[in-house]
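Student: this is the structure alone, sequence omitted:
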């Protein structure tokens, strides 16, 4: 076997380690922070970042950076940020201190009496806190209009009543007359949640008591809100508009039982809402759609649904919304279906049964997972506000329609998979029929049958572009005539994934977007190609050298609302690069067919780009294994940049490590790539224990930073190298029908190649993987005794029993995964029974000599929980050393920090014992009886 090292050291890889540096422990995880969110103001003056702890066990902060002055303001515990349109204010919520909430929970304080968030408002001009308001539940401010916001506040506690904020001015004092002649009066005693209308300049606050719901416009000065009674299931008080300029509240309607789904157009001139009249049976409410414009209230859809299709009703769960111009008001309708329960029967007399039918288009478990979605499903119509007409654009046939609310295009696309619904359980890629809809008339026409890649409509609204996975070419289709054109026929490059190793048709490398002329841009493995929808010009490779230099070029789209990708930096395309050899990335612009370097590829992964909408101000991050991805900002088109965060300076105090690329040749002659992580004080004359982790292909992550954090399911590279382990991460390529042997071919050959480097303690090696990686761990220990210990998270152990099961997270059949996707068997169970048996670890348990630790959680929706149990029970029966960790109410990967911490401790105690000779903990030696659960964690180290 050929083995060689590819040396591309990250910055500081050869630094001398000082004696003061310490190894990372499980007690150190709470030190690490991350950037949770970054926003840039429209004109680029402000960069607002939300910082949080990786573990959540502590307090984060909001950082506000002024690109003009260089000032930085930091507010502890801030989150949920917004920037006013004039860039004069930054608004954010502030959490109570972590330790405060922890103590309140420990003291069993009721939730409504626990400390609540506050709203903070920062004054940009004066670089100081402008205002703070306690007990704020939520807030909204116009995205493009300045001067005000609306916040919803928690109801006041008893001891706070009467202590009214002296800055609050007007309050509601509206009384309304209902059909039962009972007067309902707004109670000013703050017994319910209420709203404040806040004006930035004066700090004045108008109070709206008993708030139910409100929504503000994107670029206007009026909003709509609804009020409710103190007790649930009683009459709502009404729906109103509020004119912020003069503080005027105008009742729209106060006579109905319920109001919901409020909508306002972009400028705050048109309003819509749904209402229902009085009803004694809440579950059978009949809803109406109401529209207000220029003080004229119109019932667009009444409770009898007289203006829509017969037998249909208003979709009460789909909120109406306006198009950007306000010319269309979209809303949902659905067939009226009622299921009358037999009220003569008691609950314990009604059978609880799921009836599965072999012709069901959706399996019963999928219907269960999607029950809310299916129950609330509605089909799209719109009301034309200019000519007062109604158009149905979806109808019951189509599952989805692609409506762009920014414009009123003539042609839109919809799809349905009814004809292919059954075969979704075993066939892949999934197929769809595509329809073109005339949005002016609602007419529908079949456009494409059995496509597996959704088309993209061009900006000219005349053509759509799609990838034909049978032909493996890009096509355009004329939306008026349905004429198709092959746009890439005859080109000498492939536009499908050349390296795909699944037993199904490969997907394309992708669609990039449109240039300034509306031409579609698509990818091959390396380069970007410009096509013309009418095929009037030959395709052009606009990046030219990607394939020649092993560089992957991709377009950078920083504004989802902008179709023209050449809308940045004087109308140039922004293009990222990823060098497939060095794994470093850069940024370019394209000018007159030439790539102009903006960020030089230099040993980093550069990503997480953001941009101001109206200015060429960008933020981005730059990282490698040793450099944390702090935020950098540029205000001069990437001519220079400045680092504006320094989140984890303590990393320098810990022993870290280096990463190297490693190449070798598999047993079958396939050249492979991998990664080797080493301690930073690595001594080639020493022997190190090694843990091999794997999942598909990971070598492209060479320049990714790894922060120490409690494990969701896998080992942590930073922790391992800090504690004198070497970590090996091999890429894996697969052959159809041989997932297990393919893993052996790649992983074990790679491990042997690394062993030949001379510094691996071959007597103390382990493997670890999760899910698909967990399966391969379980398989490998049946084929080799090379490893002293192994840890498998959520492994499939018996493909014959797993094949016919359900992925409970989605409710779908698992068969498609085994036949066509990740498992790669390529045949059904009956045609390929020998392959299912050969690749199942369960049947190789008699060969296992490696101690195996497994994690498989009792609410795993991806891999059936019983797969881990089958493996454990087989090893237990044959008296093979095995441990199974089952975290309660956890799914495929751990989410609760307490459980992640626990797994990290147990997994490393397991590896430390077998690879470093550390004493075994109590939970490994003696187990933990059920009666000791949550009392004795069994971490104590004992004697073997």
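Tutor: Nice, thanks for sending it over. Because the structure is a prediction, the values reported are computed rather than measured.
Student: only C-alpha atoms from now on, for both contacts and neighbour counts.
Tutor: Will do.
Student: run through the helices of the stretch 201-350 of the chain in chain order.
Tutor: For the stretch 201-350 of the chain, no helices are identified by DSSP state H, counting those that start in this stretch.
Student: what are the ranges of the strands in it?
Tutor: 205-208, 211-215, 222-227, 238-243, 248-253, 258-264, 270-276, 287-293, 296-301, 312-314, 321-322, 328-335 (DSSP state E, counting those that start in this stretch).
Student: so which of these gets nearest residue 586?
Tutor: Taking CA to CA, strand 321-322 is the member of these nearest to residue 586, at 40.3 Å.
Student: try this one side by side with the last:
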């Protein structure tokens, strides 16, 4: 009897295991209720105990969460956003979409909430939570006692950078009053009272001992500036007569103001007397430096009020931006600004202007020309952290200009590698791989080539290659760790890391062969120690201590997770795992393919297998085109039925399709032919290695530039049985003579120097435009084409799609077009997304699987 029971238990256990295994083998069925999510690691607390992350569930909403790293304690916030930890790591606050503020005590786990909140911030010492509500009441919540006090009606406030203080503008029947509240002592200090006036802007300096404010005595009067000195309890006002502008008083604009760290300078903006004036008549003059459509979109900030600086010690005002030089690159704590006139060489037919650069001394206003005709994109110019040097990319090299010595040095001269991106074909002039960091003493710059990082002295005398990635095609980069010092600049692309000399560097690395990735520590002695390196995409690295790190990892068919690793003993722990239940289903496999053409070697593509792949069966294959797709080999994409472009490659693999995502490289002026050659070469490679792909059942799809490629490719080959082109360019001739509604950019710029890569103007090479225009070859099309577009597309006019449809209709070729009201370049309306996704699926099913629906 005992043996019988044992056998029965064994049988039940075996049966249960078999059932579980079968359940795991079941492929997932995508439905409208599918709730897989994208995942983003957003922050960690300063004490390194908590992680903050977000799950974005398609068309359900997002769920923000915080989790304690050493336990299972989790707080979830439905539709939460703008979460932040307090400076002392004791508190976390987050807003929700219904304007509810939630906050949590991370020590006791107590939760509180407040409704009808506009904004909320912790004070610097984190003993109070400042709340501005929908009634414009200013609330101070004592986090230690839980007491909430309404301090009055407020229009704006600014947290003092030190202690538990806040500057507040209170509004009442008696006017506007600027006060400073010491919350610990519950003491007010009145700064300024204006019975009839307005206080519009307030800002502290970094040290917290100066407060600048923009105000006017009465409504309708001109604005003025004041600075309150907290220690002396006194105010200094900007007196216009002391301004360096002699002709007439400066007209201060109601725009953002800022200060340098010690509070000796106030930056503000004045009236732009050269701005574009709107009129009922549009004047398009070919003699104008800037085309009318670009003027409307404030090209190069031409209509932005001009920047000035007020020097409190001398009382002087130095104009930084003027009619002569209306654009500035500046930092509040440096001695110099870089200024230029974006119209110097207009019309010049580039995305960003070439211009002559000048230095401007912010103390005395002196100006000196330093560079002729320099490209002004932020990737080509890098100001040093203290403002004593300007690095710039020119003639395929990086140069450093010493402002005080007035000396230019080619710092990459003599290095036998290229620092311009040799594979980038969408510009007519060289683009750099990048200058990624400065040393904190301004003695060195860190520059990237295609694979490695170079540390080069600013005088070019010392050149050290820090990595050796070229040999194994491993691309290294400096990790921009959260909290690391950055160059202060008004130009976002110039805010690069400032590295302390003698400290170890944290590097990212990615294989260009299989896109595995990871992180390394580079010791001062040159030793490279691995933190983590996997056959996945690793990103969002946070340093906890000398050996402890947290990062996000994922792959195309593996949902993101947050991992902790000890880089010394290599022990790992999963902190957060997204998409619960994913492992219960069977998911498609993938692999990288490699192929070449007569003009490009070592191309790659992603081949995604049918989820129920059987090498003895034949399957249809969809080819999805754009440019480089292989870089997404380890990027997770959740399968959902509602898609912004109507296509999700995992959906198709789950329905027993192969999906191919090929890389495409281009020869200039041969864009369409290049795409055709690369795509057909990729297909040939797949057919050579995967006999289960049915060569007679191939589909092609692309959106935007991929829509253009799709429309062109089907004019060159009949290998595809169905195709889909979304929001694409069909008629290169007509598109060339349009302008983009989104930014007013003339389309000839995008066609010559953007993705279309035509290089020459239409009038210089009409034959090339004819060769690359899909519509002009539509008489050769034999592939049924589904066309779709959003009628409000401000990137590519939907009439391009209409032209494609009309051409096929006149030729009596099989085609259908869907135009979506109130949608643009991508489809955002949920119903439209569902419709488009289903119509594309039905289209391919009908032509590649002979499955027809009533719709």
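Tutor: Everything's here; your move. The structure presented is a predicted model; accordingly, all values stated were derived computationally and were not measured.
Student: circling back: would you turn the strands of the stretch 201-350 of structure 1 into a markdown table with distance to residue 32 of structure 1?
Tutor: Listed next are the strands of the stretch 201-350 of structure 1 as a markdown table, based on distance: least, CA to CA, whole Å:
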| stretch | distance to residue 32 of structure 1 |
| --- | --- |
| strand 205-208 | 39 |
| strand 211-215 | 37 |
| strand 222-227 | 42 |
| strand 238-243 | 45 |
| strand 248-253 | 48 |
| strand 258-264 | 41 |
| strand 270-276 | 46 |
| strand 287-293 | 50 |
| strand 296-301 | 54 |
| strand 312-314 | 50 |
| strand 321-322 | 42 |
| strand 328-335 | 46 |
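Student: so can I have a markdown table of those showing mean neighbour count and distance to residue 741 of structure 1?
Tutor: Output for the strands of the stretch 201-350 of structure 1, formatted as a markdown table (neighbours: other CA atoms under 10 Å; distance: least, CA to CA, whole Å):
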| stretch | mean neighbour count | distance to residue 741 of structure 1 |
| --- | --- | --- |
| strand 205-208 | 22 | 68 |
| strand 211-215 | 21 | 58 |
| strand 222-227 | 25 | 63 |
| strand 238-243 | 20 | 66 |
| strand 248-253 | 16 | 70 |
| strand 258-264 | 24 | 56 |
| strand 270-276 | 25 | 60 |
| strand 287-293 | 20 | 60 |
| strand 296-301 | 15 | 63 |
| strand 312-314 | 22 | 56 |
| strand 321-322 | 23 | 54 |
| strand 328-335 | 22 | 52 |
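Student: nearest to residue 24 of structure 1, of these?
Tutor: That would be strand 211-215 among those, by CA to CA, at 48.0 Å.
Student: now that closest one: which residue numbers in structure 2?
Tutor: Under the alignment (TM-score structural alignment), strand 211-215 of structure 1 falls on residues 154-158 in structure 2.
Student: now what about the matching stretch, what contacts it?
Tutor: Stretch 154-158 of structure 2 is contacted from outside by 132, 136-138, 166-171, 200-204, using CA atoms under 8 Å, 6 or more residues apart in numbering.
Student: closest to residue 375 of structure 1 out of the strands of the stretch 201-350 of structure 1?
Tutor: Taking CA to CA, strand 328-335 is the member of the strands of the stretch 201-350 of structure 1 nearest to residue 375 of structure 1, at 10.2 Å.
Student: any idea how far the lengthiest helix in structure 2 is from the chain center?
Tutor: Counting residues, the longest helix in structure 2 under DSSP state H turns out to be helix 2-25. Relative to its parent chain, helix 2-25 of structure 2 has a centroid offset of 51 Å by CA atoms, centre = their mean, to the nearest Å.
Student: next structured bit after that helix?
Tutor: strand 37-44 (DSSP states H and E).
Student: mind giving me the packing neighbours of that next one?
Tutor: Here strand 37-44 of structure 2 touches strand 50-57, strand 558-566, going by 3 or more CA pairs under 8 Å, 6 or more residues apart in numbering; DSSP states H and E.
Student: can you show me the helices along structure 2?
Tutor: 2-25, 292-295, 649-653, 671-689, 705-713, 732-736, 747-753, 766-772, 799-810, 830-848.
Student: give the aligned range of the fifth one in structure 1.
Tutor: I take that to be helix 705-713 of structure 2. Under TM-score structural alignment, helix 705-713 of structure 2 corresponds to residues 772-780 of structure 1.
Student: residue 457 of structure 1 pairs with which position in structure 2?
Tutor: Residue pairing (TM-score structural alignment): residue 457 of structure 1 is matched to residue 383 of structure 2.
Student: and that match, how many neighbours does it have?
Tutor: Neighbour count for residue 383 of structure 2, taken as other CA atoms under 10 Å: 27.
Student: correct me, but it touches residue 393?
Tutor: No: with contacts counted by CA atoms under 8 Å, residue 383 of structure 2 stays clear of residue 393, the gap being 12.0 Å.
Student: hmm, back to that, please name the nearest non-neighbouring residue to the match of residue 457 of structure 1.
Tutor: residue 390 (4.6 Å; CA to CA, 6 or more residues apart in numbering).
Student: what's the counterpart of residue 102 of structure 2 in structure 1?
Tutor: Checking TM-score structural alignment: residue 102 of structure 2 goes with residue 120.
Student: list the contacts of the residue nearest to that match when sequence neighbours are not counted.
Tutor: Nearest non-adjacent residue to residue 120 of structure 1, counting by CA to CA, 6+ apart: residue 132, 4.4 Å away. Under the criterion of CA under 8 Å, 6+ apart, the neighbours of residue 132 of structure 1 are 118-121.
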